[in-house]
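>>> take this sequence and fold it.
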Amino acid sequence: MFNPFSAQFRDCDGVHRRDLLKIGVLGGLGLTLPGLFARRAAADQIRTSQDVNCIVIWTRGGTSHHDTFDPKPDAPQSVRGEFGVVDTTVPGVKFTEILPRMARELKRFSVLRSWNPKNGGHGVADQYVLSGRPVNPALIYPTYGSVVSHQKGFKTRMPPFVQLGDNVDRVNGGGTAGYLGQEHNPFEIHANPNADKFAVRDITPPPGVDGARLRRRRGMLETMDALQRQADVRPGAFEAMDQHQKAALNLITAPETKVAFNLGDEDPRLRDRYGRNPFGQSCLLARRLIEAGVRLVTVSDGGWDTHAGNFASLKTNLVPRIDQGFPALLADLEDRGMLDTTLVIWLTDFGRTPKVNSAGGRDHWASAGSIVAAGAGIPGGTVIGRTDEEGGRPTHDEYFTEDVAATIYTKLGIPLELITTTPDGRPIRLNEGRPIREWM
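Predicted coordinates:
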């Protein structure tokens, strides 16, 4: 799990305080959690203009737009590839044949075919697409969930920003809080929600650690802290740590925590509809986390860098789980009356090359790609923009990554003109894009 609070206190002999108290995966009453709650005290100043939540689907590697939502059936074989097309519920709109469910469910979501990613590199994409700001070697821009955490804070005792899976490239700080501070990094869950014994590190107590034992260990930690405070020259640091530990303990003991992570409470038939695979169950878990008070959940899915064997990978492995899980998520949110207040958006690194390479794959393509969005007022059954006859560049209604970010922030009620400040006092404007008008 990614530790959002890398700074650690040591005693005068260089021994970690956490090493003085071993309590299994709880990590010292949540000592791997405290940084996540550094801004808990600011919850009283949460923005209330809109209370829209968000689920970001991130397919790491670059999903081929040709082989999903922007097929070119009239192009040469070297461009159109191996897949045929299927009619959607919108007359005249076709997807590839490996997306039959999404073709039937198009009226619940919208497709942007005219996205220009303006990037073609892994790591670069994770920073750029997940923040809406191009990579800057001197500054890491915050991802969407971190901005939401910074601006809106806690809704319940659940963390505002959660990432499911570890398929976000951190080489350029992608998917992190950047200059906003580590306390706004995502709380990451790497455990497989499709596993029979799904448990979340730092949340689920290990066998044998009940409430009474947890309270005893908390008392031991408080005793050691009191002794260490007497000799420490930084009492403010201990006071801050106390606040974060209390927030962490609140999360561990909160009723909504137990409810959110207990997928066994769900009707098995509903779990089947999502798909009994990590992606499908992650989508289901994302819905439960939103219900429990998380503001933004990133569902990360890997393996989409299809330089070789593109068609077999998409058809047999990658696309079926999305084609099942994504429509199931939208239908479930709608059935529960949550779709109007939950933005669901599927993002990826970039598009892939119009021409199939010699290895039966497609390479990185920086000039065109597709994005899917639903909920929060997104008009379902719409397809925005067009690309040329080879799917190489947008020809109508071109939008950029900055515009996608502007749309996300506007839907979430965060002003685009917002000015945040770096640790050295530099003012930074949140966004330089324009909302996608067809989605507003």
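
>>> when you work out contacts or count neighbours from here on, use the C-alpha atoms and nothing else.
Fine.

>>> can you list the buried residues in stretch 216-228?
Arg217, Arg218, Leu221, Gln228 (16 or more other Cα atoms under 10 Å).

>>> please name the nearest non-neighbouring residue to the second one.
The spatial neighbour of Arg218 that comes closest, neighbours along the chain excluded (Cα to Cα, 6 or more residues apart in numbering), is Leu29 at 6.7 Å.

>>> and this one, please, so the two structures can be compared:
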Amino acid sequence: MIPQEIIRRKRDGDELDPADIRSFIAALAAGQLSEGQIGAFAMAVWFKGMSREEIVALTLAMADSGDRLQWTDIDRPIADKHSTGGVGDNVSLMLAPIAAACGLAVPMISGRGLGHTGGTLDKLESIPGYRITPDADLFHKVVKQVGCAIIGQTGALAPADGRLYAVRDVTATVDSIPLITASILSKKLAAGLQTLVLDVKVGNGAFMADRAQAEILAQSLVEVANGAGVRTSALITDMNQPLADAAGNAVEMRNCLDFLAGGKADTRLEAVVLAFAAEMLVKSGIAASSEDGEGMARRALSSGKAAEVFARMVSMLGGPADLLENPGRYLARAPVEKPVLAARSGWLAACDARGIGVSVIDLGGGRRHPADRIDHRVGFSELLSLGTRVTAGEPIALVHAANDAAAERAAAALAAHYRITEDSPKLTPVISSRI
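Model prediction:
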């Protein structure tokens, strides 16, 4: 295999043979390619694209570049969900235990915050003692005994993706649909999944602000995953406002515990969680229809079974056994809490969801640089949904900050992120389509 020949052929728009793709990715994983060669390959793909067959080959080659998890001793369907990222999106925290309570095994390998979006691992790290990188034996044990485990990616899973992504990040090739598809799915294939559901977000708080582009990405992910042997579907969901009524780390964890206790009924967040639970159950053959699946998920919540699964997962992964009973003992609160007041009376008609995510970072709840330490205490809670009528001076959110000055800045920024109008707005459905 001559790397520059593969790069040249892709640069010229040729379709690459699967064997050449496998050889190139094997060399990448083995450290035999220069960053220049990796960057040139990524740029060629960015400009010329890839056929569906090429993307499948790339995905499989990246998945095979490291370990593949095996679940042969678990007598449950192996399922997972992936989100393309949003603000106030803590769906995974509740979805995994709900799905497990309904009979699925969910080995959920999650990530940290990326850009303005929050990361599931950062939220879990607000729980004292929680091990986001357990060894393989403990990960397997938790999935087998509890039904789910939410952890971070190890270097042994799809290592080629890690090196390719690091180069993409500094060569303006992150937003290539073939490369996004292979990056997401290679890790899911390496996790040994049988079924997968995808949450492709669209709106001003998503990486895909354009609906047409979101649909193209969703179609690519679904077709490639199915082509690689994993039964997959996708829902396109709205990210023109935070999904939960909180944005941050510990604040979203408290929101999760409230949800599992039944405190977030009839919200946009509940609609998304239940829809994905139903999709997972139908895809895995446990539920006959979406209605049946949603009914099973609701019963898992109302019975307390999902909360019990979550508590056992946290405890087995090193967190406190009584987190659900005593969250205030473990989830640190910021020293300053300041209400954000409506500037005028009217309807909350629109917001800059991305701006809200950036404001969390400004508070210290996210990273500007990979080595930055996160303040898990900070963020926003009690965020009112769009379509709510407010009176001037009424709180529309609560800021959690490390000091008074930071609270003042965040409150002013958040107020500026919302638009209040005299007329009731027409809102986008939280779930717009299924692919």
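
>>> can you give me the TM-score here?
Taking TM-score structural alignment, normalised by the length of structure 2 as the basis, the two superposed chains have a TM-score of 0.29; 192 aligned residues with a Cα RMSD of 6.4 Å.

>>> my guess is the residue nearest to Arg218 of structure 1 contacts Asn250. True?
No - using Cα atoms under 8 Å, Leu29 of structure 1 makes no contact with Asn250, being 10.0 Å away.

>>> what's the distance between the residue nearest to Arg218 of structure 1 and Leu214 of structure 1?
Leu29 of structure 1 sits 8 Å away from Leu214 of structure 1, taking Cα to Cα, to the nearest Å as the criterion.

>>> same deal with Asp403 of structure 1?
Separation of Asp403 of structure 1 from Leu214 of structure 1 (Cα to Cα): 48 Å.

>>> same check, this time on Arg104 of structure 1
For Arg104 of structure 1, the distance to Leu214 of structure 1 (Cα to Cα) stands at 50 Å.

>>> these two - which one has more neighbours?
In this view Arg104 of structure 1 and Leu214 are compared by other Cα atoms under 10 Å, and Leu214 has more residues nearby, 18 against 15.

>>> which helices and strands sit right next to the one helix or strand Ile109 of structure 2 maps to?
Assignment of secondary structure by DSSP states H and E places Ile109 of structure 2 within strand 106-110. Other helices and strands packing on strand 106-110 of structure 2, by 3 or more Cα pairs under 8 Å, 6 or more residues apart in numbering; DSSP states H and E, are strand 79-83, helix 91-101, strand 148-152.

>>> show residues contacting the second one.
When you say that, I think you mean helix 91-101 of structure 2. 80-81, 105-106, 108, 120, 146-150, 256, 259-260, 269, 272-274, 276-277, 280-281, 297, 300-301, 305-307, 309-310 (Cα atoms under 8 Å, 6 or more residues apart in numbering).

>>> just the ones of these in helices?
Helix and strand membership here follows DSSP state H; of those, those in helices are 120, 146, 256, 259-260, 269, 272-274, 276-277, 280-281, 297, 300-301, 305-307, 309-310.

>>> helix or strand right after whichever helix in structure 1 runs longest?
When structure 1 is scanned for its longest helix (criterion: DSSP H), the result is helix 211-231. Tracing the chain C-terminally past helix 211-231 of structure 1 and defining elements by DSSP H and E, one meets helix 235-253 next.

>>> so for the helix or strand that comes right after that following helix, what gets flagged as buried?
In the C-terminal direction, the helix or strand that comes right after helix 235-253 of structure 1 (DSSP H and E) is helix 255-261. Neighbour-count burial for helix 255-261 of structure 1, counted by 16+ other Cα under 10 Å, picks out Glu256, Thr257, Ala260, Phe261.

>>> my read: the last one touches Leu285, true?
Yes - with contact taken as Cα under 8 Å, Phe261 of structure 1 and Leu285 are classed as touching, separated by 7.0 Å.

>>> quick one, strands of the stretch 101-250 of structure 2?
Under the criterion DSSP state E, counting those that start in this stretch, the stretch 101-250 of structure 2 carries strands at the ranges 106-110, 148-152, 195-202, 231-238, 247-248.

>>> deepest-packed of these, please.
Taking mean count of other Cα atoms under 10 Å as the contact definition, the stretch among these with the greatest mean neighbour count is strand 247-248, which reaches a mean of 32.

>>> okay, now Thr59 of structure 1: neighbour count?
For Thr59 of structure 1, which is what you asked about, the neighbour count (other Cα under 10 Å) is 22.

>>> Ser370 is in contact with that one, correct?
No - contact between Thr59 of structure 1 and Ser370 fails when scored by Cα under 8 Å: they sit 11.9 Å apart.

>>> is it correct that Ser359 of structure 2 is in contact with Ala410?
Yes - under the criterion of Cα under 8 Å, Ser359 of structure 2 is in contact with Ala410, at a separation of 6.4 Å.

>>> helix/strand/coil for Ser313 of structure 1?
helix (DSSP: H, G, I helix; E, B strand; the rest coil).

>>> and the one helix or strand Val86 of structure 1 maps to, what does it pack against?
Take DSSP H and E as the rule and Val86 of structure 1 turns out to sit in strand 85-87. When contacts are defined as 3+ Cα pairs under 8 Å, 6+ apart, strand 85-87 of structure 1 sits against strand 94-96, helix 100-104.

>>> next structured bit after the last one?
By that I understand helix 100-104 of structure 1. The helix or strand immediately downstream of helix 100-104 of structure 1 is strand 110-116, counting by DSSP H and E.

>>> list the buried residues of that following strand.
Residues of strand 110-116 of structure 1 classed as buried by neighbour count (16+ other Cα under 10 Å): Ser110, Val111, Leu112, Arg113, Ser114, Trp115, Asn116.

>>> now the residues you listed as JSON lines including distance to Arg386 of structure 1?
Formatted as JSON lines, the entries for those read as follows, by distance: Cα to Cα, whole Å:
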{"residue": "Ser110", "distance to Arg386 of structure 1": "14"}
{"residue": "Val111", "distance to Arg386 of structure 1": "11"}
{"residue": "Leu112", "distance to Arg386 of structure 1": "9"}
{"residue": "Arg113", "distance to Arg386 of structure 1": "6"}
{"residue": "Ser114", "distance to Arg386 of structure 1": "5"}
{"residue": "Trp115", "distance to Arg386 of structure 1": "9"}
{"residue": "Asn116", "distance to Arg386 of structure 1": "11"}
